[in-house]
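1. When you get a sec, could you give me coordinates for this:
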Amino acid sequence: MNCISRYVVDEEDIAFEYELQRTPLSIVTWKRYLEKWESQKRPLSHLVWLYERFCRQFANQEDIWCSYLRWMVHERKFDNLTIYQRFIHILEGFSAGCEELCFLMMEFATSEYQLEMIRHVLDVSLRKLGADSHWKIWEMVFKFLEEKMLPLTEFGDSQDEYQDEQERMEVLIYKSLFGEEEEQDAPDIWSSHILQRYIKIAPNWNLHNSLQKLASTKDHKAVHALYQQYLNHGNELEATLEIPYSLQLNYLKALDYLQQDEKYEALLRQLQTVFPGKSTEFTIMWAKHERKRSRFHHVTEILENAMESTSDLKSFTTIYEFESLVERLYLENLVEELKANPDLQKDAQEKFELSAHLSHLQNLIETHSLRLNDLKIRQNPNSVETWRHRATLFQTFEDKCNVYAKSILTIDPSRVFVPGSLATIWCEYATLYWNAKAFDTAKEIWDRALRVPFPHLKDLETIWISWTEHEIVQNGIKRGLQILETALQVPDAPEEVLEKYKKSAKKMPAQAIVFTSLALWSLYLDLQEASIIDQRDQVERTSSTYETMIHLKVATPMHFIQYAHFLQDHTDDKIKGFQVYERALSFFPKETQYEIWKVYLREATDAIGKLSTESIRDLFDHALETLVPNGIDCRPIFILYSDFEEKNGLSKRSVDILLRGCHSMSRDSNMWEKCVSKAHRLLGGEAARPYYEECLQSIPSPKVIPQALAFAEMETQLGELTRAREILKYGAQLLHPSKNHELWEYWEELELQNGDKESYKTMLKLKRKLENELTVNTELESQKEGNVEFIAASQKKTPLNPEEIDLNI
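-> A predicted model of the protein is given here:
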């Protein structure tokens, strides 16, 4: 009674007490009573007394106890220990059904960063809660770890305090050089212990994730032990694709921090094999590991081996830049320290191997191009251009020879797809010795090159020509001819050899068809012709060479023409040259025949003394009968034929030949112009009228105006003014006056000089009539270059607004 009298102080309190006596299970009454005291700002001890009476009245209702705890937390007047003790006291009254209480207390502990409280709450919760609710309390703990604890170890990484890789490397190299131990990051033991507890009962689907979180705590001993236990049945971890790459990397880092160097190296080598795409990263990681141990010679060895084995440009660049950085920072740190500490200078050379590191850095810089060339050769050992570039990187004769020798041993001829490229290496190799006056060695190299099974004829041509040219310079044309005669020996049955080569789909070496090389035959001919000095025997040999080329069907149209010219220049019988042209015409298609005919006919017309006029006419007729039906433009032949007949005094025939050409190309205005002008010049005005009339009817309207003017001018000169006016009238009606200025200007001048007032007025009336009646095709005019193209008004205009309404107003 005395206890109650301390807290019940007014009549309203007495009323609540009576009401609670009548209805002790009325939660509403209890809450109203508490609210009244809170509004009166009663002392904290009064509120605690009333809350605990309320909670004991409903001892088994968890939500009421939770309200009590929330009130205590919210008040912020209770220390954490008091709240925790009250929580433990409350839980003693519950054998089950206290899930919300545990969650509330864990939420409070994590919000207060009370690590010891979190651990105790976790212990109590796991004992009190059913197994189905354990994952919820673990989830709250993991959330706290991920958001609050693990970031501390990640952000607290000692390496992150440096701004970039270079600064970090500089510090680490300095510490390795001068004996300072590298700072180890402090592990998060609390988080590690929590995670180790969970990993023991973690389901398989969450095991790897939990092990990854464990690595984030930097507790490397725990990582080493638990990774072995749960990933490889208690044995040392081995690289495999079945375990996530990130977990294997964590284990490797743990070995590094625990200084288990042999195991570290063994696992790293395994990882390079299992994850070849990460090989460069592992190389850099291994180099850093050796640098921590101050084994700088191992660092150089690791990086050099990796650089010499990689076939990837990105990996090569990464390793090269890293090694250069290591060597440069090593020297910079060492030099700076020697300046600041003179006592170290006594044995610096021996202790720090200063000269060796300086030489290595210089070698790295000077051999970059060579190392890059090595990489390209590893990528494609059959790249001819890469090998040729490699030879330019060396200066001495011996080094260059070694490059060429290694290249011809390495390159597979069947894998070189650019014809003639592989031969350039052999030729450059031989030329190297040739320029060094080692002629026998150079010849031996060319001879060996000719035995290589090249798939392309171009390679053999290049080698033979190179050898020949060098021999000519040194020993004269005769020696060059001997070499080419050896190359161009024709087999007994050349057709069978060629057929066999074609059926083999170029699997046979190209040596089998060297005798068909156009390049070698052409050079052989040039040398033969250059060596002729009125030697009859040499002329016969050259003619025989041409005949052999024709027989082998390797002669080109130009060879036939050269053969004809050769016979004309070195024999008295020009007919033999013409016979070569006749033979050439049967070898080639009509388009090529046309070019041969032009040369043939031009030379035939110049050799009137050798060929009869009728024979030359037959040649012209035969050429035109062969070419014109095939749609070939024979304008030059018609003109040459016409000029030939003109020289023979047959003016009418000369003009008729051009007319024949006009008929074959009826719409060619240039051909008609030549025809009518020659008719006017050779036959006179009266006889030229039919040609002009046919011309005006054959040429398209816009192009006929110049011929109409020429026709009118001719009639004017003959005094036929009426005919001239009719011709001008005909021409005027073909074009709109605005496009026919030249004709109207000529007509006006004609009337001013030869007409009268009436004829002039008639001309003007016709011009006005035509201006009104003739229309200019604006569409065609607008499409001409430089003109603006307009859109016809009749076309439907696309509205800018697709929802526009067309009002028919």
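2. C-alpha from now on. contacts and neighbour counts both.
-> OK.
3. Can you list the neighbours in contact with the helix or strand hosting residue 559?
-> Secondary structure from DSSP states H and E places residue 559 in helix 557-570. Contact partners of helix 557-570, identified using C-alpha atoms under 8 Å, 6 or more residues apart in numbering, comprise 539, 543, 546, 573-574, 576-578, 580-581, 584, 588, 592, 596.
4. I have a second one here; can you model it like the first so I can compare?
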Amino acid sequence: MSSSLALSSGRRPDLALVTEEDFAYEQDILRNPGNTKPWLAYIEFKVKHASVREQAFVMERACVQLPRSYKLWKIYLKFRTGHVAKLNAAIFAAEYRKVNALFERALILLNKMPRIWEMYLQFLMKQPLVTLTRRTFDRALRALPISQHNRIWTHYRPFANSAEGDTAVRIWRRYMQVHPEDAEDFIELLTQGGLYTEAVHKYIDVLNNPRFQSKNGRGHYELWSEMVDLLVEHAADIGTGHETGIDVERIIRSGIERFSDQRGKLWCGLATYWIRRGSFERARDIFEEGITTVMTVRDFTLIFDSYAEFEESIIGALMEVASARAEKGVVDETADFDLDIRMMRFEQLMDRRPFLLNDVVLRQNPNNVTEWEKRVALWGENKQEVVQTYTQAIATIQPKKANGPFHQLWANYAKFYESNGDIRNARVIMEKAVKVPFKSVAELADMWIEWAEMELRNQNFDDAVKIMAKAVQAPKRSAVDYFDETLSPQQRVHKSWKLWSFYVDLVESVSSLEETKKVYERIFELRIATPQTVVNFANLMEEHKYYEESFKIYERGLDLFSYPVAFELWNLYLTKATDRKISIERLRDLFEQAVEECPPKFAKVIYLMYGNLEEERGLARHAMRIYERATRAVSDEDRADMFNFYITKSASNFGLPSTRPIYERAIAALPDKEARDMCLKFADMEKRLGEIDRARAIYGHASQFCDPRTNPGFWTKWEQFEVQHGNEDTFKEMLRIKRSVQAQYNTDVNFIASQALARSQKMQEQQGHEVDPEVADAMEQLERQARAPAGFVASSEAPKGGVVSQAQAPQVSNPDAIDLDDMDE
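-> Below you'll find the model as predicted:
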């Protein structure tokens, strides 16, 4: 056995570690010296039945016998590392060194095995051997192909992060060469390590790489913003200039140009950068540039508040220094002067705030007239600045794009000179203003009116008239369309009704009647007259006793306007003509012209005026004919009232009998509801005349319009009439007619009700709902009543305690019943 041990191990084995149970495994090893299977079986046996020393003995022999066997070395190394895993690496450093030496032996021939390197590196990371571990990581990277490096870097990166300091940075720099996508982690490490300059450079590399994709989902702006925050927060620690290649101001300014919605924040950031570097004057310049260039109120407020806070902090620091000097009794006039200067500068800044804010709004829209007016108001009594502001506003605003009343700005400019007694310059401004290509004709018209009003305020009435005459100056026959936007306002302003209205009022108040008439005539020639123009011109002629001229003006107005405007003009014209007591023939002609083309909607008033004229100055017979024509000409809504009025007039002029044909025509022409009311009035009239049979016939005719269920009042009146003036036969005839009418209405109503009931029950059955028993009972009761013979009541309705008398029984109609009265006849 001793000879076999010597062969298997290459050296003399420790016989105490070999037992009789191992003989079979030793023989297999001798028979297959180059095979790992006997060794694996031997090791497996030892693991189950032997001590740690015996296991190590066999594994050591196996690795010596087969030094290139990955499996044997892996088992052996795992066994040895597991044996010392629970020991303190600092106290039992010697044991750990033995295992390290064993790994080194294994890597002599197995240095291409990444798993062995991983085990070795993980084992080294448990030991306080930073330099050895780092070098071993480097050896692993050199030994393994690049395709296997990721397995090493998986352990190398946590080691670098734990090592910190320069070691970690150097390791990460190498890692970045093969894995640039992890740049964000590297930047975070550099920031934590205080290497802000290198972190900024790494940010720049990332931002300049268009193919970079953030693992954390950050966008380009977010990364750029983080870099700017880093530059600002650590301004004093980051080197700038040619030696580092970092131009902070240029970087932030590029963002100000690119990210318009973040300009306020970036301007504040740039100023803060210079503050932290101690360049206070440069920071103040940045703040000034920011508040004079931003385009939104939000950005302006942000920058201005930061600027004011900065100035307050500087003043506060200087005041603390001054108070400290005062306590010590030291007098420094230079420092006190500097403090006064800064206080004055701060006050000036706060005074400038409204102007700076106004500048922001005007930068957004230079054509904002309202904001220019506000700027003028801010200067108050500073005349030089007010004039300069007006001049700047007029030069800046584009008339076609003006937002607000641009003409009012010109007018206020002229009023400024006027209020200061310089009427000559005010006129110069007005002359320039009326030549401005305003956005609309209305603005130009207002500008001319403002000029004329300025002359009126200064008692220059003739000049005001001349100005307005110049404003409305136009060719004799103008073919210009007032709404043609292709023409300038100056070419269309002569057709502005607003301008002519002011002109005619001005001329009427300061000039003669002839001049005023010329202006009105010119308005009619240009065909820009309005109904108010016609009325004003006519009233003017009437005030000066030119009544016929006034009537002619109304007639000209009627030629210009159609209904409904013409109705108002006719109303005024006819009223004034009637009041003038002109000849009845002429008035009749006027009224005939008025009603000739009058729509039914407006006919009632004119016909009533016409009829009233005939009643007062003509013949009653003619008035009746007019009222009769009116009943045909008015609208449906007014026809019943017109008939009632006609009947009243006829009765008052010719007596009640004369109204009979009118009643007959009204009943034939009016709808059922109004015809029913007319029949009742007709019957009352006949009853007053004693014509009982005629009244009864009228009631019979009206019955066809009256359902007994919906119009019980009509049947009550007829019943009272028969009780007073009829007999048993006429009363029965009334009841027969009533049953017949009710049967007629019941036929239609019952059919509709039954169809509705059937549809309702069908829908409820389809939806799985039960029919409401109360509804079903009510419907069944109605059906029984409808099917019951005439004169009978359904049993469910019979009163308790006796038979119902005929007078008490409800009248239930039966369309199939045979009327005995009809048979007798």
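5. what stretch of the second structure does the helix holding residue 559 of the first structure fall on?
-> Residues 531-544 of the second structure are where helix 557-570 of the first structure lands when matched by TM-score structural alignment.
6. With residue 411 of the second structure as the reference, measure out to the equivalent of residue 435 of the first structure over in the second structure.
-> Counting by TM-score structural alignment, residue 435 of the first structure lines up with residue 419 in the second structure. To residue 411 of the second structure, residue 419 of the second structure is 12 Å away according to C-alpha to C-alpha, to the nearest Å.
7. Tell me which of the two has more neighbours.
-> More crowded of residue 419 of the second structure and residue 411, by other C-alpha atoms under 10 Å: residue 411, with 21 against 10.
8. Setting aside sequence-adjacent positions, which residue approaches the spatially most central residue of the first structure most closely?
-> By C-alpha atoms, centre = their mean, the first structure has its centre lying nearest to residue 313, at 14.6 Å. Leaving out its chain neighbours, the residue that sits closest to residue 313 of the first structure by C-alpha to C-alpha, 6 or more residues apart in numbering is residue 375, at 7.4 Å.
9. thought that neighbour was touching residue 311?
-> Yes: Residue 375 of the first structure is within contact range of residue 311, at 5.8 Å (criterion: C-alpha atoms under 8 Å).
10. okay, those two: which has more neighbours?
-> Counted by other C-alpha under 10 Å, residue 375 of the first structure and residue 311 do not tie: residue 375 has more neighbours, with 21 against 17.
11. Show me what the more buried one aligns to in the second structure.
-> Counting by TM-score structural alignment, the partner of residue 375 of the first structure is residue 360.
12. Any figure for the gap between that match and residue 506 of the second structure?
-> Distance of residue 360 of the second structure to residue 506 of the second structure, computed by C-alpha to C-alpha: 44 Å.
13. same thing with residue 780 of the second structure?
-> As judged by C-alpha to C-alpha, residue 780 of the second structure and residue 506 of the second structure stand 84 Å apart.
14. Those two: which is more packed in?
-> Applying other C-alpha under 10 Å to residue 780 of the second structure and residue 506 shows that residue 506 carries more neighbours, namely 19 against 12.
15. which one in the first structure is aligned with that one?
-> Alignment note (TM-score structural alignment): residue 506 of the second structure maps to residue 527 of the first structure.
16. compared with the second structure, how much does the helix or strand harbouring its match deviate?
-> Here residue 527 of the first structure sits within helix 518-530, counting by DSSP H and E. Following superposition, helix 518-530 of the first structure is found to deviate from the second structure by 2.1 Å on average (mean C-alpha distance after the TM-score superposition for the first structure).
17. same for the following helix or strand past that helix, what does it pack against?
-> Going down the chain from helix 518-530 of the first structure, the next helix or strand is helix 536-552, by DSSP H and E. With contacts taken as 3 or more C-alpha pairs under 8 Å, 6 or more residues apart in numbering; DSSP states H and E, helix 536-552 of the first structure sits against helix 518-530, helix 557-570.
18. Looking for the alignment partner of residue 134 of the second structure in the first structure.
-> Per TM-score structural alignment, residue 134 of the second structure is aligned with residue 119.
19. Tell me how many other residues crowd the closest residue to that match other than its chain neighbours.
-> Excluding its sequence neighbours, the residue lying closest to residue 119 of the first structure (C-alpha to C-alpha, 6+ apart) is residue 194, at 8.0 Å. A count of neighbours around residue 194 of the first structure, defined by other C-alpha under 10 Å, yields 17.
20. just residue 129 of the second structure next, same as before
-> Neighbour count for residue 129 of the second structure, taken as other C-alpha under 10 Å: 12.
21. State the distance from it to residue 86 of the second structure.
-> According to C-alpha to C-alpha, residue 129 of the second structure and residue 86 of the second structure sit 18 Å apart.
22. Residue 315 of the second structure now?
-> Remark: distance between residue 315 of the second structure and residue 86 of the second structure (C-alpha to C-alpha) = 65 Å.
23. repeat for residue 584 of the second structure
-> Distance, residue 584 of the second structure to residue 86 of the second structure, by C-alpha to C-alpha: 135 Å.
24. Which one's more surrounded, the two?
-> Comparing residue 584 of the second structure with residue 86 by other C-alpha under 10 Å, the one with more neighbours is residue 584, at 14 against 8.
25. just so I have it, where are all the strands in the second structure?
-> With DSSP state E, there are no strands along the second structure.
26. Show me which helix runs longest in it.
-> Counting residues, the longest helix in the second structure under DSSP state H turns out to be helix 728-766.
27. what helices or strands is that one leaning on?
-> helix 712-725.
28. what comes up buried for the helix it packs on?
-> Neighbour-count burial for helix 712-725 of the second structure, counted by 16 or more other C-alpha atoms under 10 Å, picks out 714, 715, 718, 719, 721, 722.
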